Each structure stands twice: as C-alpha cells, then as structure tokens.
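Q: Build me a structure from this.
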Amino acid sequence: MSVRSKLTLSYAGFLTLSGAMLIAAGWLFLRVMPDDAIRATTGFVPNRFILLRSFMPATGTVLAFLLVFGLLGGWILAGRMLAPLTRITDATRMAANGSLSHRIQLEGRKDEFRELADAFDAMLTRLEAHVAEQRRFAANASHELRTPLAISRSLLDVARNDPTHDHGELVDRLHAVNTRAIDLTEALLVLSRADQRSFTREPVDLSLLVEEAIETLLPLAEKRGVTIEASGDITPAIGSQALLLQMTTNLVHNAIVHNLPEQGTVWVKTGVRRETVVLTVENSGEKLSPQLVSTLTEPFQRGTGRIRNDHAGVGLGLAIVKSITQVHDGSLTIVPRPPGGLRIVVQLPTPPPHAAK
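A: Okay, here's the model as predicted:
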C-alpha cells in the first residue's frame, strides 16, 4: 500500500471515528437527559423511544457521508502533501542513473520538504563538483604517468635498435624518468591517504615541523641561491605528524623552486591566534595574477613560466597541501604578493586543552 493510500485511509478513518463519537455523544445525551431538562429546552416532552429510533437512520447517513468525504478529501490532500516528495524521488532516481546536473529547486514556503529538497540540491552540487574533480584528476594523472612510461619505452627501443649507442647515457636518462614516475606515484598515494582521513590525531608542534622541513630543503635552497628566514613561537596543533610535515615540506619546497632565478627569499612564520594556529609561507618570485593563483591547488597545475626541472615536482604539491589542510579541518589561503611571488596561509584549529598537554 502506498503512503498516499495510507494517509487517505488514516484521514478518512479519523474523520469517520470523530463523527461516530459525536453521534454517540448525541445519542447518549438523548438517552440519559431528564424529561424536565427536555421540557425546559423544547417546551414539550417527546416520546424518547420514537426520538431515538428516528435518530438512528440519520446517523448512518452522516457516517456514510463522512466516510466518502474523508476518502475523497484525504486522497486529494495526501496527493498535494506528497507532491514535493515525488519530485525528490524523481531527482534521486536521476542521480542514481548518473545525472548529477538535475536540481529539484522546490518552490513554496519553508517547510520540512523544502529543507529536504534544498539539502538534496546542495548535496548534488557538491557531489557533481567532486566527481568532475575526480575525473579531471584521473585524466591528468593518466597523462602524467603516461609521459615517463612513453619516454622509457622510447629509450629502450633506442637501446635495442642501436647496440652501439652510449648505454651509460641511456641508463642515466632512464633513471631520471623512473625517479619522476616513482615521485608521482608516491605523491598520489599521499594524496589518497589524506583524502581517506585514515590517520591518528596526536599533538604536533608546527614550529618543529618547519625546522625539520627547512633543514631537509636547505641544500636545495643553497643550490638555487634562495635565503630562508624562519620565525615564530611554539605552535601546538593536533593531527597527523607525517601529513603535517608533508604539508610543511611541500610549502617550503614550492617556495624555493618557484622563486627568483637568483637571490630569492622565503619567509616562513608560525603563530597562534585565538582559535587557530597559523603557518605562513611567503616567497619572492614572478608576478602572478589572481586568476592563475586560484588554479594552483588543482592537481598538476603549474604557474606560467614554471618549467619542469630536477626539482620542479610533479604538480601535486599544493594539491596535497590543500587536501591535508581540509582533512585537518583547516583553511588554505593563497594570494599573490604585489612585488611578486606568493603568500600562503594555513590555519588549523587549536587543539583542545587536554590534547595539548
């Protein structure tokens, strides 16, 4: 039995029962009402038996009318009440079949059905964006992985067809291409692990992670002529130490690699605010437009003029930073610096008092 039928029967049954109770009350009133009260109300005393006998057929007619009226009115009212639910069901079926662009857009006053429809539309919007992002990511990842594999095949074909070729040079090039493929695969695994939120949260000091990241990347900075300036006090946070270290390292690495050709500078600062802890990484470099900066957290996106070299990365650095920030319930802000370069700010929630001890 459909919900509409159940509501119709419920409405008709309730209306009929109410009528029956009202008629029973009238019948009881006539049965037990004293003759003096009837005389005072009507001015005469009727035959009580004849009055009750004539009262019964009328009650049957009234009950039949109430039943028919309840069924017809209940069916119409139930249909009007359930019409929004029908639209939501149709939208759900379309989404289940793969159509995520459809929206319910329920009109009318704000009620439970309207709230449900709006929540469903919001879910479809987020789901559509997520699916589109995953499709772009899969396509880009396939392209990025295909490139080193194609280069490796070409190098192997050269070695097979030309035995006199310098195999030492081929091995070096194969090693470089293989290293890039491994780096890309590891970056994809880090990104997947962050998105799954499969990590244990523990107290972490961001200032110590900054020191570790700078110490690791200092040889690269010296090689590229980049100066790193770090400042800040103890910055307690809570989360995965491995992921937050990966986030910090990616930010510092990105600031070093995408800097001025010479005499560049990286500024790293940590701090504590009222409800958040803040990690700020700034670097000198080329001037970037706000439109370009807004795309840098997309996987495999690189700024204009950023060429690939031994340390350029695989195009997932800021995408990993964004993902790690989100799974730690934080926010990521990237803005271009007027003189050139970027200013990246990561804000994470302060840990609860018991977690910071």
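Q: all contacts plus neighbour counts: C-alpha atoms, from now on.
A: Fine.
Q: With the flanking residues excluded, which residue is spatially nearest to residue 260?
A: residue 285 (4.6 Å; Cα to Cα, 6 or more residues apart in numbering).
Q: What residues does the residue of the chain most remote from its centre make contact with?
A: Distance from the centre of the chain peaks at residue 44, with 78.8 Å (Cα atoms, centre = their mean). Going by Cα atoms under 8 Å, 6 or more residues apart in numbering, residue 44 touches residue 38.
Q: Can you get me a residue count around the residue nearest to residue 260?
A: Residues lying near residue 285 (other Cα atoms under 10 Å) number 23.
Q: Proceed likewise with the subsequent sequence, for comparison:
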Amino acid sequence: MRRRGLSARLRLTLSYAALVVVVGAILLAVVFVFLLRYVPEGNIVVLQPGSGSAIAPDRNDLLAAFVPAATLACAALFALGMLGGWFLAGRVLRPLTEISDAARRAASGSLSHRIGSTGPHDEFRDVADTFDAMLTRIERNVAGYRRFAADASHELRTPLATTRAILDVAAADPDVDTGTLVARLSAANDRAVAVTEALLLIARTDAAPPERTTVDLALVLEDAVETFAGLAESRGTALHLGAQPAWVSGNEPLLLHLAANLVQNAVVHNTGAGGWVRASTDATGAHATLTVENTGRRLTPEDVALLTEPFRRGEGRTRSADHAGAGLGLAIATSIVDALGGTLTLVPRADGGLVATARFPAVPAPTTDD
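A: Take a look at the predicted model:
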C-alpha cells in the first residue's frame, strides 16, 4: 500500500511560507550588499571639531547586531507565512473539497447531491458547475436505463410466457391443431425477435457514433413509403409523398430505419379508412427536414411528451396481425436522430394525429464526380 503524501493544503502552505521567507531574505540581503559592505572593518574614529573624537561601530559590530535580528525576522516571516498560507490554501481549495465530497457521494450511488457553488465565477466555479451538470445527466441517464431495462424485461417476458402457455396447452391436449399451434408460436417468436432487434439497434446507436456519408433524405423516404404502401392500402389510409432533395451527412441504414419507423407509426396509428399520411422532405437554409404527418386520435402535449419513451404505445394503441408493435418505434427514431446530431420534434395536430419532424444540418449535394 502506497503511503499517503502531504496534502495539497499543506504543500500550498509550505509554498506560501517559503515564498514569504525568500522575499524577506532577499530584502535583508539587499541591505547587507548595498549598505553594510561600505562600512569598513576595524576601529573607526570619528573626529568631532571642538569636542575630541568618538568610536563608531564597524562592520563586525553591525553584523553582530544585524544577523540575530535578521534571523528572528526570517523566523517571524516563516510563521506568518505558514498561518496566512494555511488560511489562504483552505479558501482556495474549498471548492475542490466540495467537488471531492460530491464525487465520493456519486461513487457510493448517491447521484442526487449537487455542489451548488455560490463563489465567484472563476475556474473552480466552472469545474463545480460542470460537475453538477454531469451528475444531472448521469442521474437522468441512469434512471432512463433502469426504466428501460425494466420495461424491456417485461416486454421480452410476454412472448416467452405466451410460448410457454401455448406449449403447456399443446402438451395437455394431444389433439391440438398443429397448424394453429405453429402459427401462434411463430407469432410469439416474431414478437420476441422484433423486440430484441429493436433493443440491439438502440444499444448500437447509443454506444458509438455511426459512420457517415452524404445521404439524400428524399431517396430514403421514398424507400420507406414504398415499403409501407401495401400496409396503408390494406388499412384504407392514403399515403402521400412529397420528396424534395435534402442532403445530409448521415448513415444511410440508420436513416432508413428512421424513415421507416416514422412512416409505419403514422400508418398503424391512423384512423383507418379515410385517414391519410403525408411524408415529405425539404432543405431550407442550413437545415434539411424529414416530416411525416398523419391523421389519428386527438393527442395532448402530455401524451406527445411520452411517445418517445420506450414501450409507450398510448391509449388505444393495440397490436394487430400486421403490426406486433413493441412501442419502440419513436424511441428508435429519437436515438437515431440524436446519434446523427439532429432533432426530432413531435407536435399534435389540432384535428387529431401527429406531425413528426426530423431536422438535420444540411450539406451541399455531391457533384457528378462524387
């Protein structure tokens, strides 16, 4: 075990005291060099007109009187430097002590404590404020991950429990319809696979920054609309596409997931026959946008704020044969947009439904050679 060295406060105190002693010694040395060296050695007789002579102190006499006084002065300066240095070091290091205390509490699992520094706006205040902001983000992320893990466990338990129940029923009934059994097992398995793949996609997106290329959001959205055109038609939902070139620096597979999730969410959670979905891209100024608007039930701002949380389906959002949703579509979209440096905005429509807008920094369109 390594032995603990001197504390920072003691080192600063010794430094302050040493600095005071050195400055005092320099001043005393100046007195000696520029004054005492001009005083001759030996008996100095001073002749005074009319009153005889007198003996003046020589260099040795002055040194005999000066050195003890100078030594005492240096000792006093050292003591004063230690006292003042200990006080000043404590004042200077107080923010670090508060940061260290907050770090120990965070290491023990208490993420709610904040430093709340109220001192002057200096480097230590900046470090304390940055540390508080870091703790706030860590606390929010940890709470989100815990909630996410709990929800994920619940969602994965559902298809597994369904599979076990189906097998138990099949084992108790030797005349069970094999085709129906296989279909139900397949549906439960598809549900588990979909949830697992969605969780892995979110984990990969959050873990490392994706590779980027220049991508046209219009082409990405066209692929997504083409994919879900059949689903929209089967539900009686009109699907409109208005794609203008909108180039961004992004990852094409992730942007395909983003567009697909937004379009699928708009189709599945629509009003059905008579409903519509409008998907469009545009580039205005420094931003490129991908917007998906759909009809549906009326949503409040409170409802919309919860839609991007994992496994949130909202009132009236149920699974159907063509959509065994896990409630991860908008959570995946949010994760992708954050990873690519964009923003996802969800706004409820006054007549019912939702407007989802993904906004990214626009880049110039590639040249023909590119």
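Q: what's the TM-score here?
A: Overlay of the two chains. TM-score (TM-score structural alignment, normalised by the length of structure 1): 0.94; 350 aligned residues with a Cα RMSD of 2.0 Å.
Q: returning to what we had before: show me what the residue nearest to residue 260 of structure 1 aligns to in structure 2.
A: Matched across to structure 2, residue 285 of structure 1 falls on residue 296, judged by TM-score structural alignment.
Q: That match and residue 348 of structure 2, how far apart?
A: According to Cα to Cα, to the nearest Å, residue 296 of structure 2 stands 10 Å off from residue 348 of structure 2.
Q: Give me the common contacts of these two.
A: Counting by Cα under 8 Å, 6+ apart, the common neighbours of residue 296 of structure 2 and residue 348 are residue 354.
Q: so where does the spatially most central residue of structure 2 fall, helix or strand?
A: Taking Cα atoms, centre = their mean, the centroid of structure 2 lies closest to residue 137, which sits 5.5 Å from it. Secondary structure from DSSP states H and E places residue 137 of structure 2 in helix 123-172.
Q: again with residue 352 of structure 2
A: With DSSP H and E as criterion, residue 352 of structure 2 is part of no helix or strand.
Q: what residue of structure 1 takes the place of it?
A: With TM-score structural alignment as the criterion, residue 352 of structure 2 pairs with residue 340.
Q: OK, contacts around its match?
A: Contact partners of residue 340 of structure 1, counting by Cα under 8 Å, 6+ apart, are 284, 285, 286, 287, 288.
Q: need the contact list for the closest residue to it other than its chain neighbours.
A: Once flanking residues are discounted, residue 340 of structure 1 sits nearest to residue 287: 4.0 Å by Cα to Cα, 6+ apart. Counting by Cα under 8 Å, 6+ apart, residue 287 of structure 1 makes contact with 336, 337, 338, 339, 340, 341.
Q: if we can go back for a sec, now do the contacts for the residue nearest to residue 260 of structure 1.
A: Residue 285 of structure 1 touches 258, 259, 260, 264, 340, 341, 342, counting by Cα under 8 Å, 6+ apart.
Q: And the first one, how far from residue 349 of structure 1?
A: Counting by Cα to Cα, the separation of residue 258 of structure 1 from residue 349 of structure 1 is 29 Å.
Q: contacting residues around stretch 206-225 of structure 1?
A: 227-228, 232-237, 244-245, 248-249, 252-253, 256-257, 261-264, 268, 270, 279.
Q: again, only this time at 7 Å
A: For stretch 206-225 of structure 1, contacts defined as Cα atoms under 7 Å, 6 or more residues apart in numbering pick out 227, 232-237, 245, 248-249, 253, 256, 262-264, 270.
Q: number of nearby residues for residue 149 of structure 2?
A: Neighbour tally, residue 149 of structure 2, other Cα under 10 Å: 14.
Q: Run a quick neighbour tally on residue 339 of structure 1.
A: The number of residues packed around residue 339 of structure 1, counting by other Cα under 10 Å, is 11.
Q: any idea whether the spatially closest residue to it that is not a sequence neighbour is helix, strand or coil?
A: Distances taken as Cα to Cα, 6+ apart put residue 287 closest to residue 339 of structure 1, at 6.8 Å, once the chain neighbours are dropped. What DSSP: H, G, I helix; E, B strand; the rest coil gives for residue 287 of structure 1 is coil.
Q: quick one: residue 287 of structure 1 from residue 301 of structure 1, how far?
A: Taking Cα to Cα, one finds residue 287 of structure 1 at 17 Å from residue 301 of structure 1.
Q: And for residue 167 of structure 1?
A: Residue 167 of structure 1 is 34 Å from residue 301 of structure 1, by Cα to Cα.
Q: When these two are compared, which one has more neighbours?
A: Using other Cα under 10 Å as the criterion, residue 167 of structure 1 and residue 301 rank with residue 301 on top: 19 against 15.
Q: Can you show me the strands along the stretch 251-370 of structure 2?
A: 276-284, 287-294, 343-348, 354-361 (DSSP state E, counting those that start in this stretch).
Q: Let me know which of these is tucked in deepest.
A: Of all those, strand 287-294 carries the top mean neighbour count, a mean of 24, counting by mean count of other Cα atoms under 10 Å.
Q: Residue 73 of structure 2 maps to what in structure 1?
A: By TM-score structural alignment, residue 73 of structure 2 lines up with residue 62.
Q: do the same with residue 260 of structure 2
A: By TM-score structural alignment, residue 260 of structure 2 lines up with residue 249.
Q: Also residue 160 of structure 2?
A: For residue 160 of structure 2, the aligned position in structure 1 is occupied by residue 149, per TM-score structural alignment.
Q: Check residue 240 of structure 2 too.
A: Match for residue 240 of structure 2 (TM-score structural alignment): residue 229.
Q: got a list of what that match touches?
A: 266, 267, 268 are the contacts of residue 229 of structure 1 under Cα under 7 Å, 6+ apart.
Q: go with 8 Å
A: Residues counted as contacts of residue 229 of structure 1 (Cα under 8 Å, 6+ apart) are 265, 266, 267, 268.
Q: And what about the residue farthest from the centre of structure 1, helix, strand or coil?
A: Residue 44 of structure 1 - assigned by three-state DSSP - is coil.
Q: now it: how far from residue 283 of structure 1?
A: 106 Å.
Q: ditto for residue 226 of structure 1
A: As judged by Cα to Cα, residue 226 of structure 1 and residue 283 of structure 1 stand 10 Å apart.
Q: ok, for the match of residue 73 of structure 2, nearest residue in space, not its chain neighbours?
A: residue 19 (7.8 Å).
Q: Aligned counterpart of the one you found in structure 2, please.
A: In structure 2, residue 19 of structure 1 lands on residue 24 (TM-score structural alignment).
Q: what's the neighbour count on that match?
A: Using other Cα under 10 Å, the number of residues around residue 24 of structure 2 comes to 17.
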